[in-house]
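**Q** Output the structure for:
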Amino acid sequence: MSFVVALPFGIASAVVYGASIVVQHRVAQDTAEGDAEPSAAGLMRLVKHPVFLLAIAGDAVGFILQITALKLGSVVVIQPLVVLMLPVALAVSSIWNRTRPHKGDYLGCVGVLVGLGVFLGLVGKSSAGHVHRPRDLALAAALVLGTALWLSIAVTGRNKIIRGAMFGATAGLCFGTLAVMVDAASDRASDAGVHSLFTGPKGLVPLIGILVLGGGGIVLTQLSFQVGALNATLPANLAVDPVTGVVFGAVLLDERIPTSPAHLAVYALCFVAALAGTIRLARPREPVQRGASAAG
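**A** Have a look, this model is predicted:
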């Protein structure tokens, strides 16, 4: 694994995803009908929209960059980089809507970047592990999908903010687990060739996990976009995604990071800083037009 080489690919992936997700949200809101309730009809309108399809193509580029990063680095290092999508999405949204970020938005970005930067500095190059049995990967995927389905049903009838945030959080749960499946499939292909992904459970299980979790994450993300504003759905997604990736990376791939009491304490502070920044960016506010005061 090469931490220095993997890092740029992980950052590039987050940048592409961050730009693409703003476009997807805008199209989802523009094509929503009535009360903007999530529906299969709404998803069908999306897949017929050329701008949305272009944004999905951007996601494909981001996914390729992420696969490359995970092939070169570990999940516990690469997956936390997804939080960079938040400041990128803020910048792209401001340009698109011709508004200026509030001062508090800059503070939120600082919290996210500082928390992430310190965490990555402490982790460095994590110790390499090994992929657990296919049965463990399958159980993890089933648990995540079952939890995502249960939580999505549990918020039926709640207000838009709660439903949008829950759809976003469950999408993050799927995407965080997806990264583990990508890493497992990449290791299998490197060890035994690409054909091994189709000839036995060690390849088929992570490959099927990629398809199912990726599809589920995309559907849940688009449902969240139909329901609520980006500043309510995206932070929930990005709060759950890296935590899921780090936990499953340690449990299912045995990727080891320093775990002394001092390290754990600083990890907690990093998480608090990133979470505080995420919450600050998620606060609803009136847009500040360019040329107007940016008091936040």
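
**Q** switch to C-alpha atoms for all contacts and neighbour counts from now on
**A** OK.

**Q** helices or strands up against the host helix or strand of Pro242?
**A** In the assignment (DSSP states H and E), Pro242 maps to helix 230-253. The contact analysis (3 or more C-alpha pairs under 8 Å, 6 or more residues apart in numbering; DSSP states H and E) places helix 230-253 against helix 75-78, helix 85-97, helix 160-192, helix 261-282.

**Q** another one to check against the first:
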Amino acid sequence: MGLTVAVSLLAAVCFGVASVLQHRGALRARPRTPLHPGLLVELAGKPGWLAGAAAQAAGVSLHLLAVNLGPLSVVQPILTVGLVVALLLQRLSGRRISRSSLLAAGLVMVGLAAFLVVTPSFAAAGPVTLAGWAPGLLLAGAVLAAVALAGLLGSGTVRCVCFGASAGVLMATSAALGKAWGAVLHSGGLVALAGSWQLWAAVACGALGTLLSQAAFQAGPLGGSLATMMAIDPVIGVGLGVVVFGEPFATSSTAAPRALGLAVTLVGVILLATAQRAAQGPAARSGERPLSQV
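**A** A predicted model of the protein is given here:
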């Protein structure tokens, strides 16, 4: 379990770095209609954004390794550390960090520690048939449809938050599908993996999630979009781990502290997003998007 946690933390760091760099690139891109593929084409020509894409690719690789080493219900909550990393990067770039931000970051770390310290042992195997995936995919699909529609119909902060949530759902779903790759590789090798629906479904989720995340970054401050991604990702991830892979969330004696730890983590993420948005100042609240904001 220690290796799973370490690899997950490294993935979170990469995602935090990637989010900051990609957010800056998205703010400098020409505004387009929601989910226009031309956004990614333009961003691909920006060196800073490409550096973020490289960090994201490293994060995805580490993430896939982590979910094949341990349970989704452990890996996905650890990714919330990425938001704390983004906060530290703001500080290193010269931005002032408020006490409320530091408190929120502390809540994230304390809640995560409480969640992980009572992790139950597990022995789960991925389902073989599509029918075994159906309940989890329907759950994720229903949430995705609701928040994506709200983002398309809304604007400003609503669009930023909803597209961020949509990206979070897709990230968690892609991770769940990636967790099945290890079993497919073990049973049939690269040929079996190349022909598996789990591979291409994960790739599709990843591509759409990337487009949604960049649309969220372009719609508003990083705090709101990244926080909603980080808040919904562990919830969907834990749900898919339990429903699809049969991972035990907790034993009867650890259910309360584990649920409390996850709740504290999510509250910290939300408070951190609020603090970051408040720190944007009057320009951000009036709808302007200064290029220097992180």
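
**Q** What does the TM-score come to for these two?
**A** Overlay of the two chains. TM-score (TM-score structural alignment, normalised by the length of structure 2): 0.87; 277 aligned residues with a C-alpha RMSD of 2.1 Å.

**Q** hang on, the earlier thing: between the helix holding Pro242 of structure 1 and helix 261-282, what angle do the directions make?
**A** 150 degrees (axes from the mean of the first three to the mean of the last three C-alpha atoms, to 10 degrees).

**Q** Determine the number of other residues adjacent to Val194 of structure 1.
**A** Counted with other C-alpha atoms under 10 Å, the neighbours of Val194 of structure 1 add up to 15.

**Q** right, I mislabeled it, should have said Thr199 of structure 1
**A** Neighbours around Thr199 of structure 1, by other C-alpha under 10 Å: 10.

**Q** Give me the distance between it and Asn159 of structure 1.
**A** 46 Å (C-alpha to C-alpha, to the nearest Å).

**Q** Can you give me the neighbour number for the residue mapped onto Ala265 of structure 1 from structure 2?
**A** Under the alignment (TM-score structural alignment), Ala265 of structure 1 maps onto Ala256 of structure 2. For Ala256 of structure 2, the count of nearby residues is 12 (other C-alpha under 10 Å).

**Q** Then Val27 of structure 1?
**A** With other C-alpha under 10 Å as criterion, Val27 of structure 1 counts 20.

**Q** what's the spacing between His36 of structure 2 and Leu103 of structure 2?
**A** In terms of C-alpha to C-alpha, His36 of structure 2 sits 37 Å off from Leu103 of structure 2.

**Q** mean shift between stretch 104-112 of structure 1 and structure 2?
**A** Once fitted to structure 2, stretch 104-112 of structure 1 is off its aligned match by 0.7 Å on average (mean C-alpha distance after the TM-score superposition for structure 1).

**Q** quick one: the closest residue to Ser94 of structure 1 other than its chain neighbours and Ala273 of structure 1, what's the gap?
**A** Nearest residue to Ser94 of structure 1 in three dimensions, chain neighbours excluded: Arg100, at 5.8 Å (C-alpha to C-alpha, 6 or more residues apart in numbering). For Arg100 of structure 1, the distance to Ala273 of structure 1 (C-alpha to C-alpha) stands at 23 Å.

**Q** Matching Val182 of structure 1 against structure 2, which residue comes up?
**A** Using TM-score structural alignment, the partner of Val182 of structure 1 in structure 2 is Gly178.

**Q** Please name the residues that touch that match.
**A** Leu64, Val67, Asn68, Gln198, Leu199, Ala202 (C-alpha atoms under 8 Å, 6 or more residues apart in numbering).

**Q** still contacting in structure 1, which of these?
**A** Contacts conserved in structure 1 for the contacts of Gly178 of structure 2, using both residues aligned by TM-score structural alignment, their matches' C-alpha atoms under 8 Å: Leu64, Val67, Gln198, Leu199, Ala202.

**Q** Is it possible to get JSON lines of these that adds secondary structure and neighbour count?
**A** Formatted as JSON lines, those follow (DSSP: H, G, I helix; E, B strand; the rest coil; neighbours: other C-alpha atoms under 10 Å):
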{"residue": "Leu64", "secondary structure": "helix", "neighbour count": "23"}
{"residue": "Val67", "secondary structure": "helix", "neighbour count": "25"}
{"residue": "Gln198", "secondary structure": "helix", "neighbour count": "20"}
{"residue": "Leu199", "secondary structure": "helix", "neighbour count": "19"}
{"residue": "Ala202", "secondary structure": "helix", "neighbour count": "22"}
